[in-house]
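Visitor: no sequence for this one, just the structure:
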């Protein structure tokens, strides 16, 4: 099932929704993190009709999620400019994900800083080589993926890909962005054995625009590892649209089992 189909089949509850994570969205024994995060955001968006744009998300990947899941939300605080909403996704196995979303409207400011350029040497999306569809976990079949940087001789802890969701009609743009934003393997993956298991633990996403838009649905994703010791890795993450405009910045901690 595509995300539009999953959302169409979801059942509303008093505090959120109940949805089914199908096999094609799995990553090992748990849901693809972008999907479970997108479900949490979709439920949070339904708390009120007049929420301002999403500006930040803090997500914890607590345990495995599969099959029928329930998303429960609650308002932590609603101020004059910003609203904090917590979401919890659970399945038969227990809590799988917790998230805090911050929605905030524009305010007057004298500071204007835009220092988030895309990586240099990018291959335009129309010229980029396509990743074989069979490479990666099951959930990757829901995306089109292309290499965004020339292949180099040296292995570096960085991945830069073009990513586009195959079926996205009717999805809120911010939900679509969060769904796509976690589609890269860890940035340190080029330095690792192919058999090494990995698991995301925490994820912070800061939105650099109140309305994410990209030409033809393509997003440029970058994951750059900066630390890996004793089974823990930290990475910086960035997202740009097809025209090179900065859309989001983030950080993720990842467990490395090997």
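Guide: Nice, thanks for sending it over. All values reported here derive from a predicted model rather than from experimental measurement.

Visitor: from here on, contacts and neighbour counts on C-alpha atoms
Guide: Fine.

Visitor: would you state the helices of the protein in chain order?
Guide: With DSSP state H as the criterion, the chain has helices at 3-9, 33-45, 173-181.

Visitor: and the gap between the residue nearest to residue 141 when sequence neighbours are not counted and residue 142?
Guide: Nearest residue to residue 141, sequence neighbours excluded (CA to CA, 6 or more residues apart in numbering): residue 133, at 6.2 Å. According to CA to CA, to the nearest Å, residue 133 stands 9 Å off from residue 142.

Visitor: looking at those two, which is more packed in?
Guide: Neighbours were counted for residue 133 and for residue 142 using other CA atoms under 10 Å; residue 142 has more, 18 against 14.

Visitor: count the neighbours of the residue lying closest to residue 248 once chain neighbours are set aside for me.
Guide: Residue nearest to residue 248 in three dimensions, not counting chain neighbours: residue 207, with 4.4 Å by CA to CA, 6+ apart. When neighbours are defined as other CA under 10 Å, residue 207 has 22 of them.

Visitor: pretty sure residue 207 contacts residue 247?
Guide: Yes: using CA atoms under 8 Å, residue 207 is in contact with residue 247, at 6.2 Å.

Visitor: for the nearest residue to residue 55 once chain neighbours are set aside, what are its contacts?
Guide: The shortest distance from residue 55 to any non-neighbouring residue, by CA to CA, 6+ apart, is to residue 207 (4.8 Å). Contact analysis of residue 207 by CA atoms under 8 Å, 6 or more residues apart in numbering lists 54, 55, 56, 247, 248, 249.

Visitor: check residue 9 too.
Guide: Here residue 9 is in contact with residue 19 (CA under 8 Å, 6+ apart).

Visitor: from residue 79, how far off is it?
Guide: 33 Å.

Visitor: also residue 163?
Guide: From residue 163 over to residue 79 (counting by CA to CA), the distance is 36 Å.

Visitor: more crowded one of these two?
Guide: The neighbour count for residue 163 versus residue 79, taken as other CA under 10 Å, is higher for residue 163 (23 against 9).

Visitor: and residue 20, how many neighbours does it have?
Guide: 18.

Visitor: what's the answer for the one 3 residues further on, then?
Guide: As a burial measure, residue 23 scores 16 neighbours (other CA under 10 Å).

Visitor: and for residue 119?
Guide: Count around residue 119 with other CA under 10 Å applied: 15.

Visitor: repeat that for residue 186.
Guide: 29.

Visitor: if we ignore the residues flanking it in sequence, what's nearest it?
Guide: residue 223 (6.5 Å).

Visitor: OK, contacts around that neighbour?
Guide: 158, 159, 160, 184, 185, 186, 187, 235, 236, 237, 238.

Visitor: again, 6 Å this time
Guide: 158, 159, 187, 236, 237 (CA atoms under 6 Å, 6 or more residues apart in numbering).

Visitor: now residue 257
Guide: 197, 198.

Visitor: and the gap between it and residue 200?
Guide: Taking CA to CA, one finds residue 257 at 11 Å from residue 200.

Visitor: for comparison:
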């Protein structure tokens, strides 16, 4: 089953088939899981005037390439803001939970534009697109990444963090208008910020993920975006990091914060 067909099934059914080609080790890529949950939230609310404000995802357990049940509950629908919870179930257990707030734009006298400026990376055609080799997770095949700063994962670097350009692979994904579900999937393709410090291939996975959306998405899925991650703290088997995503015009789109489990 294709990714686009899975999205259509979410709109019509409670049970879906997780599409093939998205494995990350022995489980499904967390970005895809978050994107499926987000699509369920958007279609449940079904109100174009409600824009995503923020979302939190907890990856409770591993999601397998199999059938999954998705349930959604609108917790509160106020005059401006709607809060919704979506759960993904497999084997009669909750494996992932999304909690999101959508809201309508309101008039306000408060205006602050203290946004972090986009890094001045070289153009994509001046950089090398990372090869899709056998050592990369299966889900990596769905995207194109061009490293612009920092060290590669598992390079025994004495410093974490990196940044670069990224997008969906045009050879695998037909161009169309990007949704917030698409952006959730794309956003998560970068590995944890501490991975350059790894000396060998060892596990690291997101435990909790919070995203705040700054500017509405007005893009196609073939468009390039910039990404930069900063690790604030790592120790005792966990890491805390934040990241920003900008479009090609250096417009800040979203801010991410993750708690990562580290097995190195």
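Guide: That came through fine. What you see is a predicted model; the values in this text were computed from it and never measured.

Visitor: contacts only, for the aligned partner of residue 110 of structure 2 in structure 1.
Guide: Here residue 110 of structure 2 is matched to residue 111 in structure 1, going by TM-score structural alignment. By CA under 6 Å, 6+ apart, no residues touch residue 111 of structure 1.

Visitor: what do you get for residue 231 of structure 2?
Guide: Applying CA under 6 Å, 6+ apart, the residues near residue 231 of structure 2 are 193, 241.

Visitor: next, count neighbours for residue 189 of structure 1.
Guide: Residues near residue 189 of structure 1, counting by other CA under 10 Å: 21.

Visitor: what of the one 10 residues further on?
Guide: Per other CA under 10 Å, the neighbour tally for residue 199 of structure 1 reads 18.

Visitor: what's the counterpart of it in structure 2?
Guide: Looks like residue 199 of structure 1 aligns to residue 205 there (TM-score structural alignment).

Visitor: hmm, residue 258 and its match touching each other?
Guide: No: if you go by CA atoms under 6 Å, residue 205 of structure 2 and residue 258 don't touch, sitting 9.9 Å apart.

Visitor: count of residues packed around the aligned partner of residue 27 of structure 2 in structure 1?
Guide: Matched to structure 1 by TM-score structural alignment, residue 27 of structure 2 sits across from residue 30. Here the number of neighbours of residue 30 of structure 1 (other CA under 10 Å) works out to 18.

Visitor: likewise the one 3 residues further on?
Guide: Burial measure for residue 33 of structure 1: 29 neighbouring residues, criterion other CA under 10 Å.

Visitor: leaving out the residues flanking it, which one is nearest to it?
Guide: Residue 33 of structure 1 sits nearest to residue 182 (CA to CA, 6+ apart), 6.7 Å away.

Visitor: what's the counterpart of the one you found in structure 2?
Guide: So, by TM-score structural alignment, residue 182 of structure 1 is matched to residue 188.

Visitor: ditto for residue 248 of structure 1
Guide: Under TM-score structural alignment, residue 248 of structure 1 pairs with residue 254 in structure 2.

Visitor: how near is the aligned residue in structure 2 for the residue nearest to residue 186 of structure 1 to residue 259 of structure 2?
Guide: With TM-score structural alignment as the criterion, the equivalent of residue 223 of structure 1 in structure 2 is residue 229. From residue 229 of structure 2 across to residue 259 of structure 2, the span is 13 Å (CA to CA).

Visitor: separation between the residue in structure 1 sticking out farthest from the centre and residue 1 of structure 1?
Guide: In structure 1, counting by CA atoms, centre = their mean, residue 110 sits farthest out from the average C-alpha position, at 30.7 Å. In this view, residue 110 of structure 1 and residue 1 of structure 1 are 46 Å apart by CA to CA.

Visitor: now do residue 67 of structure 1
Guide: Using CA to CA, residue 67 of structure 1 is found at 12 Å from residue 1 of structure 1.

Visitor: cool, and residue 103 of structure 1?
Guide: The value you get for residue 103 of structure 1 to residue 1 of structure 1, if CA to CA is used, is 29 Å.

Visitor: settle it for me: which of those two has more neighbours?
Guide: Neighbour comparison, residue 103 of structure 1 and residue 1: the larger count goes to residue 103, with 21 against 15 (by other CA under 10 Å).

Visitor: nearest spatial neighbour of the more buried one, skipping sequence neighbours?
Guide: Once chain neighbours are set aside, the closest to residue 103 of structure 1 by CA to CA, 6+ apart is residue 54, at 4.2 Å.

Visitor: for residue 84 of structure 1, which residues are in contact?
Guide: 76, 77, 101, 102.

Visitor: average gap between stretch 199-206 of structure 1 and structure 2?
Guide: Compared with structure 2 after fitting, stretch 199-206 of structure 1 has a mean deviation of 0.4 Å; criterion: mean CA distance after the TM-score superposition for structure 1.

Visitor: ok, residue 224 of structure 2 touching residue 164?
Guide: No: between residue 224 of structure 2 and residue 164 there is no contact under CA under 6 Å: 10.0 Å.

Visitor: give me the more crowded residue out of these two.
Guide: residue 164 (24 against 18).

Visitor: check the alignment and tell me where that one lands in structure 1.
Guide: In structure 1, residue 164 of structure 2 lands on residue 161 (TM-score structural alignment).

Visitor: which ones are touching that match?
Guide: Here residue 161 of structure 1 is in contact with 146, 147, 148, 220, 221 (criterion: CA under 6 Å, 6+ apart).

Visitor: please pick the buried ones from these.
Guide: 146, 147, 148, 220, 221 (16 or more other CA atoms under 10 Å).

Visitor: what about the strands in structure 1?
Guide: For structure 1, the strands defined by DSSP state E occupy 11-12, 16-21, 26-27, 30-31, 54-61, 67-78, 82-91, 94-104, 143-147, 158-165, 197-207, 219-229, 232-241, 246-257.

Visitor: just put these in CSV and tack on distance to residue 213 of structure 1.
Guide: Output for the strands of structure 1, formatted as CSV (distance: least, CA to CA, whole Å):
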stretch, distance to residue 213 of structure 1
strand 11-12, 28
strand 16-21, 26
strand 26-27, 27
strand 30-31, 26
strand 54-61, 14
strand 67-78, 27
strand 82-91, 22
strand 94-104, 18
strand 143-147, 17
strand 158-165, 12
strand 197-207, 12
strand 219-229, 9
strand 232-241, 7
strand 246-257, 8
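
Visitor: right, I'll call it a day here.
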